[in-house]
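Student: fold the stuff below for me.
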Amino acid sequence: MPDLPQLLLFVAAGWLLNLTPGPDVLYIVSHGLRGGARAGMVAALGIVGGCFVHVFAAAAGLSALLATSATAFTVVKWIGAAYLLWMGVKLLFSRTGRLNLGDGAPPETDLWAVWRRGFLTNVLNPKVALFFLAFVPQFIRPDAAHPALSFLLLGVLFNLNSLPINLGYAWLAAWAARRLHTLQRAMGWMDRAAGALFIGFGLRLAFTDHPSSRA
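Tutor: Predicted structure coming up:
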């Protein structure tokens, strides 16, 4: 596990990244606006449930990933760095976020369906797995005795850390249905802040050496 300053940075980065408008946030907000706070919160729980699947799957293979050849490590490193930089530039130069309020359909009453769709949307999105593999290992010490366990604990912390943000989005959407202009402006500023953060992490990952090269 990282030391306290790194852990606090991890928590702060997690909050900022979860504040960033994206497909998950739009799914939560859409259901919050159309179905009220309960539907939005159930949508948030479905999203977080899908994230846990990616964390457990990534943790199961992390030991083999870190023990592989320097060439394979470099390939994965550059893929992760390119993804983070692409996301950062996209967010940094995006226009103010727009909320997709759907097609005017009636509020969702089947909460199980709301949860299930949120869960499957995340589980079936390979970008979520790539995000965890690119982001979380940067907070694991190169000499960690149990890197897979550290990854698992940090991944669980990231997901639990996201709950207040996601549930807050659900409540805010239900409360601010008639104040969308103000909400969209706030989303635009969060886009840019998170974009700068993504670019920073992408550059950090790009200049990371394979652990064996530090020996």
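
Student: going by C-alpha atoms from here, please, whenever you check contacts or count neighbours.
Tutor: OK.

Student: now the helix or strand hosting Ile165, how far from the centre of its chain.
Tutor: Assigned by DSSP states H and E, Ile165 belongs to helix 147-175. For helix 147-175, the distance between its averaged C-alpha position and the chain's averaged C-alpha position is 8 Å (C-alpha atoms, centre = their mean, to the nearest Å).

Student: report the buried residues of that helix.
Tutor: 147-152, 154-156, 158-159, 161-163, 165-174 (16 or more other C-alpha atoms under 10 Å).

Student: then stretch 108-117?
Tutor: Of the residues in stretch 108-117, those buried under the neighbour-count criterion (16+ other C-alpha under 10 Å) are Glu108, Leu111, Val114, Trp115, Arg116, Arg117.

Student: what about those residues, which are in strands?
Tutor: Secondary-structure check on these using DSSP state E: no residue lies within strands.

Student: now the second one, please; I'll put the structures next to each other:
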Amino acid sequence: MTITSTIALIFAVLIFALIPGPGVMSIIAQSVSRGFKSTALYCLGVVSGDLCYLLMAIFGMGFIAQKLGTGFLVLKWIGAAYLIYLGIKSWMAAPPVENGSSLPTEKGFGKTYLAGLCVSLGNPKLIAFYCGFLPGFMDLQTLTASDVIIVTCAVIPTVLAVLLSYAWLGDRSRTAIRSPKIWKIANRCAGSVLIGSGVAVAME
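Tutor: Predicted structure coming up:
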């Protein structure tokens, strides 16, 4: 790959990643409800799934996603169920005690990472997206090992940076809330978005 095509790929991925969808909305809502650390692990799970599909697209293994369709469907439902579970927890969460000084945090970091991974792997449409997207920037038939590394380093960190930025914005909004009443309203809004995102993921 040339420097020009690499830069073009990064900008294209950046634009696509910035477009809000159910995944982005769930990240913002989870960050408002549970904090940045927990949501960062969720983001890592999402990009881990993206990495799997990206490599499948590069190496022409789209048939694997087709053969394991039922398995991916189960993963999608697991991820969707966890988002709905987090939404319900957000609805039921009590407001912080002293002006936002004691905000609740999510302790199930492993579960949070796996939820992000399941949501991502449960969407095999991603491999179709990458298969249709990547040829606009490179010839998949003539990629070298160094090209694969460049593509991976261009796509995955870019997506992760965008997702973490959304998580950070959600966390900043969370810590800025001082009134327990407003915090409760915000938490219920976040819970509603998480539940809606879980339903949207399940229906995709």
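
Student: TM-score for these two?
Tutor: For these two chains in superposition, a TM-score of 0.60 is obtained (TM-score structural alignment, normalised by the length of the second structure); 143 aligned residues with a C-alpha RMSD of 3.0 Å.

Student: the helix holding Ile165 of the first structure - contacts with which helices or strands?
Tutor: Packed against helix 147-175 of the first structure, as judged by 3 or more C-alpha pairs under 8 Å, 6 or more residues apart in numbering; DSSP states H and E, are the following elements: helix 4-19, helix 23-67.

Student: out of those helices, nearest to Ala134 of the first structure?
Tutor: Of all those, the one in closest proximity to Ala134 of the first structure, counting by C-alpha to C-alpha, is helix 23-67 (10.7 Å).

Student: which helices and strands does the strand or helix carrying Val75 of the first structure pack with?
Tutor: When elements are defined using DSSP H and E, Val75 of the first structure is found to belong to helix 70-92. Using 3+ C-alpha pairs under 8 Å, 6+ apart as the contact criterion, the secondary-structure elements in contact with helix 70-92 of the first structure are helix 126-135, helix 180-206.

Student: list the buried ones in that helix?
Tutor: For helix 70-92 of the first structure, using 16+ other C-alpha under 10 Å, the buried residues are 73, 76-92.

Student: now that helix against helix 180-206, angle please.
Tutor: 160 degrees (axes from the mean of the first three to the mean of the last three C-alpha atoms, to 10 degrees).

Student: helix 70-92 of the first structure aligns to what range in the second structure?
Tutor: Helix 70-92 of the first structure corresponds to no residue of the second structure when matched by TM-score structural alignment.

Student: which outside residues touch that helix?
Tutor: Residues outside helix 70-92 of the first structure that contact it (C-alpha atoms under 8 Å, 6 or more residues apart in numbering): 65-66, 130-131, 133-134, 191-203, 205-206, 208, 210, 212.

Student: put together TSV for the helices and strands packed on helix 147-175 of the first structure, with distance to Arg185 of the first structure and mean neighbour count on each row.
Tutor: Putting those into TSV (distance: least, C-alpha to C-alpha, whole Å; neighbours: other C-alpha atoms under 10 Å) gives the following:
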stretch	distance to Arg185 of the first structure	mean neighbour count
helix 4-19	13	16
helix 23-67	15	22
